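Visitor: Sequence and predicted structure, then a few things I'm wondering about:
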Amino acid sequence: MNDRPSWVPSDVDVEIPSSARIYDYLLGGAHNFSADRTVGEKMLRAMPNATRIAGANRSFLRRAVLYMLEQGITQFLDLGSGIPTVGNVHEVAQGANPDAKVAYVDYDEVAVAHSELILEGNENATVVKADFTEPNTVLSAPPVRRLLDFDKPIGLLMVGVFHFVPDEKQPHEILATYRNALPDTGALALSHLTADYAPEGMAGLAEAMRKSKDPMYLRGHDEVVSLFAGWELIEPGVVPAPGWRPERAGEPMEPKDIYAGVGRKV
């Protein structure tokens, strides 16, 4: 087990790839194992721009958090947060406002273990090991309740996670439960992979993930828009991630393979 760092929980099977660690690999992180890298390489063969898609998703996360901070939101619930590589939510949020609070939620043991390490001593951030598709468990988790004030604005972050949720798990009902728990001043940032632009390549991406812990379910534009039911989409609506409020005019609007949007609770 030379591929196992000392901080990885002993019950983690490093031979089973996970979406959190594959994403970390595509972002250039170091918290992944050979099984994750193998799937990552398969994804890159199917979609050579997979690293750019991962980067575009991460950049959207940053812009969405900064937008929410501008709207007076200083609390964040990051669902399916993954491994907190460079550009993580507390780094972005607390860099702009040291008092910002962040609760991370993930069911991947490695993601949680590494989060606990880097959050040690950070009183305004916590991590919970839970499946975000079980909202009542997440919302009642003591660390979440201790850190976040549900009478004040909360930013709900579902960035790059709902393409791992099959229709059988009723994604709209999951979102509705979270929405109903937030105050009226809450906001949602969501991104989702799509096969609208490169169907063959994205089919190969989904095939690479088929035997992982997190098989992939791609959705089209209208389906992603429907996930914002009960939220008022802010301009420019649901668009390819690079086109959501780019920081500089004239930036290339590629890749288009992941939709992104932000909504206010209505």
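Guide: Thanks, I have the structure now.
Visitor: going forward, measure contacts and count neighbours with C-alpha atoms only.
Guide: OK.
Visitor: what residues does the helix or strand encompassing Val224 touch?
Guide: Using DSSP states H and E, Val224 sits in helix 221-226. Helix 221-226 is touched from outside by 192, 194, 196, 238, 259, with contacts defined as C-alpha atoms under 8 Å, 6 or more residues apart in numbering.
Visitor: try stretch 75-91
Guide: Here stretch 75-91 makes contact (C-alpha under 8 Å, 6+ apart) with 20-21, 24, 29, 31, 58, 61-62, 65, 100-108, 110-112, 114-115, 125, 131-132, 148, 153-159, 161.
Visitor: Looking at the residues you listed, which are in strands?
Guide: 101-106, 125, 155-159 (DSSP state E).
Visitor: quick one on the thing from earlier: could you turn the buried ones of the contacts of stretch 75-91 into a ChimeraX selection?
Guide: With 16 or more other C-alpha atoms under 10 Å as the burial test, the buried ones among those are selected in ChimeraX as follows:
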select :20,21,24,31,58,61,62,65,100,101,102,103,104,105,106,107,108,110,111,112,114,115,125,132,148,153,154,155,156,157,158,159,161
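Visitor: Just the buried positions in the longest helix along the chain, please.
Guide: Counting by DSSP state H, the longest helix found in the chain is helix 50-70. Going by neighbour count (16+ other C-alpha under 10 Å), the buried part of helix 50-70 is 50-66, 68-69.
Visitor: now swap in stretch 128-136 and tell me
Guide: For stretch 128-136, burial by neighbour count (16+ other C-alpha under 10 Å) applies to 128-130, 132-133, 135.
Visitor: between those, which is closest to Arg219?
Guide: Among the buried residues of stretch 128-136, Thr133 lies closest to Arg219 (C-alpha to C-alpha), at 17.4 Å.
Visitor: Figure out the helix or strand that the residue lying closest to that closest one once chain neighbours are set aside lives in.
Guide: Using C-alpha to C-alpha, 6 or more residues apart in numbering and skipping residues adjacent in sequence, the residue nearest Thr133 is Ile174, 6.3 Å away. Using DSSP H and E, Ile174 falls within helix 171-181.
Visitor: Pasting the second one now:
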Amino acid sequence: MPWSRLSGLRSDLPHPARMYDHYLNGKNNFAIDRSAAADVLAPAPEVRGMAFANRAFLRRAVSFAAGCGIRQFLDIGVGLPTAGDTYECAVLATEEARAVYVDNDPLVLAHARALSTRPGRVHVAEGDLRDPGTLLERAAGRSGLDFRRPVAVVLTAVLHYLSDADDPRSVVGELMAATAPGSALVLSHVAADLRPEAARATAETYRLSTAPLFPRALRDVRAFFTGLSLVEPGVVPISTWRADRLPRPHADRQWMYAGVGRKPTGGARSGPRA
């Protein structure tokens, strides 16, 4: 979910979180967001399907993590609330699930807090992905995640809003270094090499928003899982991740990658404590 570089409730610029909400047929968006989304969808109508595919991947991946015994979920860049969020997906597998939602956008935080009706189960924290140390401290301290136990770190459709200068690979490395063995990384990312022309055109439109878009090739997305054990089938087009028995309309036109990695058991770990 989008990671804005500009603070404040900006209504004079398109906002990727609100554009994403529009792709999902939501109501939390402005005319300027719908106009920018239309500019994206005109040459690449599959982007709307990609947004839905990303939500479907989230459901499958969170269910997988819960099935592995993970009960804690750290969703970074959670975006505007929609049905089937991380906690709802997890609780279908276990009533013991709890989640921390993190974002740096005031609008997203306001909506998340207003709709959080699960006391003790879901916490909302302000945090910046470009400052993972502070983000982890807040998740452990104010929101009560226990990093001595496995955590699923959810980074769906968010890392492509960090430039190479932001060093997203180091960001992911610091986040996972703080987690216990057996933790999981759930990640999806816009692809630069599946439909390059569409990716370039879409990135051009997002340059005018509060958060530019940086698609990446398969090798770069795989690099985010360095030090982790990739869950089969690895990093693959998003609609194909563990979806063998599910319908996948227009999957060949969706240019996003997705994957899940597990932190090997055994070995030392350092990180924030509650």
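Guide: Good, I have the coordinates. This one's a predicted model, so the numbers in the text were calculated from it and none came from an experiment.
Visitor: coming back round to it: give me the mean distance between the longest helix of the first structure and the second structure.
Guide: Its aligned residues in the second structure lie a mean 0.5 Å from helix 50-70 of the first structure after superposition (mean C-alpha distance after the TM-score superposition for the first structure).
Visitor: what does that helix correspond to over in the second structure?
Guide: Counting by TM-score structural alignment, helix 50-70 of the first structure pairs with residues 47-67 of the second structure.
Visitor: can you list the residues that contact that stretch?
Guide: Residues outside stretch 47-67 of the second structure that contact it (C-alpha under 8 Å, 6+ apart): 20, 23-24, 40-41, 84-86, 89-90, 92-94, 97, 152, 156-157, 184, 186, 188, 238-239, 241-242, 254-256, 258, 260.
Visitor: now that we have the contacts of helix 221-226 of the first structure, which one has the most neighbours?
Guide: Scoring those on neighbours with other C-alpha atoms under 10 Å, the highest-scoring entry is Tyr259 at 29 neighbours.
Visitor: Contacts only, for that residue.
Guide: Contact analysis of Tyr259 of the first structure by C-alpha under 8 Å, 6+ apart lists 191-194, 221, 224, 238-241.
Visitor: Which of the residues you listed sits closest to Asp167 of the first structure?
Guide: Nearest to Asp167 of the first structure among those, with distances taken as C-alpha to C-alpha, is Val224, at 12.3 Å.
Visitor: aligned partner of that closest one in the second structure?
Guide: Per TM-score structural alignment, Val224 of the first structure is aligned with Val221.
Visitor: one step back: out of the ones in strands among the contacts of stretch 75-91 of the first structure, the closest to Arg37 of the first structure would be?
Guide: Lowest distance from Arg37 of the first structure to these (C-alpha to C-alpha) belongs to Asp106, with 20.1 Å.
Visitor: Skipping its backbone neighbours, what lies nearest the closest one in space?
Guide: Leaving aside its chain neighbours, Asp106 of the first structure sits nearest to Gly80 (4.6 Å; criterion: C-alpha to C-alpha, 6+ apart).
Visitor: burial of that neighbour, as a residue count?
Guide: Using other C-alpha under 10 Å, Gly80 of the first structure is surrounded by 26 other residues.
Visitor: which one in the second structure is aligned with it?
Guide: Aligned counterpart of Gly80 of the first structure in the second structure: Gly77 (TM-score structural alignment).
Visitor: Run through the helices of the stretch 101-250 of the first structure in chain order.
Guide: In the stretch 101-250 of the first structure, the helices defined using DSSP state H, counting those that start in this stretch lie at 109-119, 135-140, 142-147, 171-181, 199-209, 221-226.
Visitor: now those helices as a markdown table including distance to Gly250 of the first structure?
Guide: Shown next, in a markdown table, are the helices of the stretch 101-250 of the first structure (distance: least, C-alpha to C-alpha, whole Å):
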| stretch | distance to Gly250 of the first structure |
| --- | --- |
| helix 109-119 | 35 |
| helix 135-140 | 39 |
| helix 142-147 | 40 |
| helix 171-181 | 34 |
| helix 199-209 | 27 |
| helix 221-226 | 24 |
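Visitor: if we compare the ones you listed, which one ends up closest to Thr74 of the first structure?
Guide: Going by C-alpha to C-alpha, the one of the helices of the stretch 101-250 of the first structure nearest Thr74 of the first structure is helix 142-147, 11.7 Å.
Visitor: Just list what that closest one packs against, helices and strands only.
Guide: Under the contact criterion of 3 or more C-alpha pairs under 8 Å, 6 or more residues apart in numbering; DSSP states H and E, helix 142-147 of the first structure touches strand 101-106, strand 125-129.
Visitor: Mean distance between it and the second structure after superposition?
Guide: Once fitted to the second structure, helix 142-147 of the first structure is off its aligned match by 4.9 Å on average (mean C-alpha distance after the TM-score superposition for the first structure).
Visitor: contacting residues around that helix?
Guide: With C-alpha under 8 Å, 6+ apart, helix 142-147 of the first structure has contacts from 101-103, 124-128, 138-139.
Visitor: Tabulate those residues (CSV), appending distance to Phe228 of the first structure.
Guide: Below are those laid out as CSV (distance: C-alpha to C-alpha, whole Å):
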residue, distance to Phe228 of the first structure
Lys101, 24
Val102, 22
Ala103, 22
Asn124, 28
Ala125, 27
Thr126, 27
Val127, 25
Val128, 25
Val138, 20
Leu139, 19
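Visitor: Just the closest of those to Tyr217 of the first structure, please.
Guide: Closest to Tyr217 of the first structure out of the contacts of helix 142-147 of the first structure is Val138 (22.6 Å), distances taken as C-alpha to C-alpha.
Visitor: which residues does Ala35 of the first structure contact?
Guide: Ala35 of the first structure touches 14-17, counting by C-alpha under 8 Å, 6+ apart.
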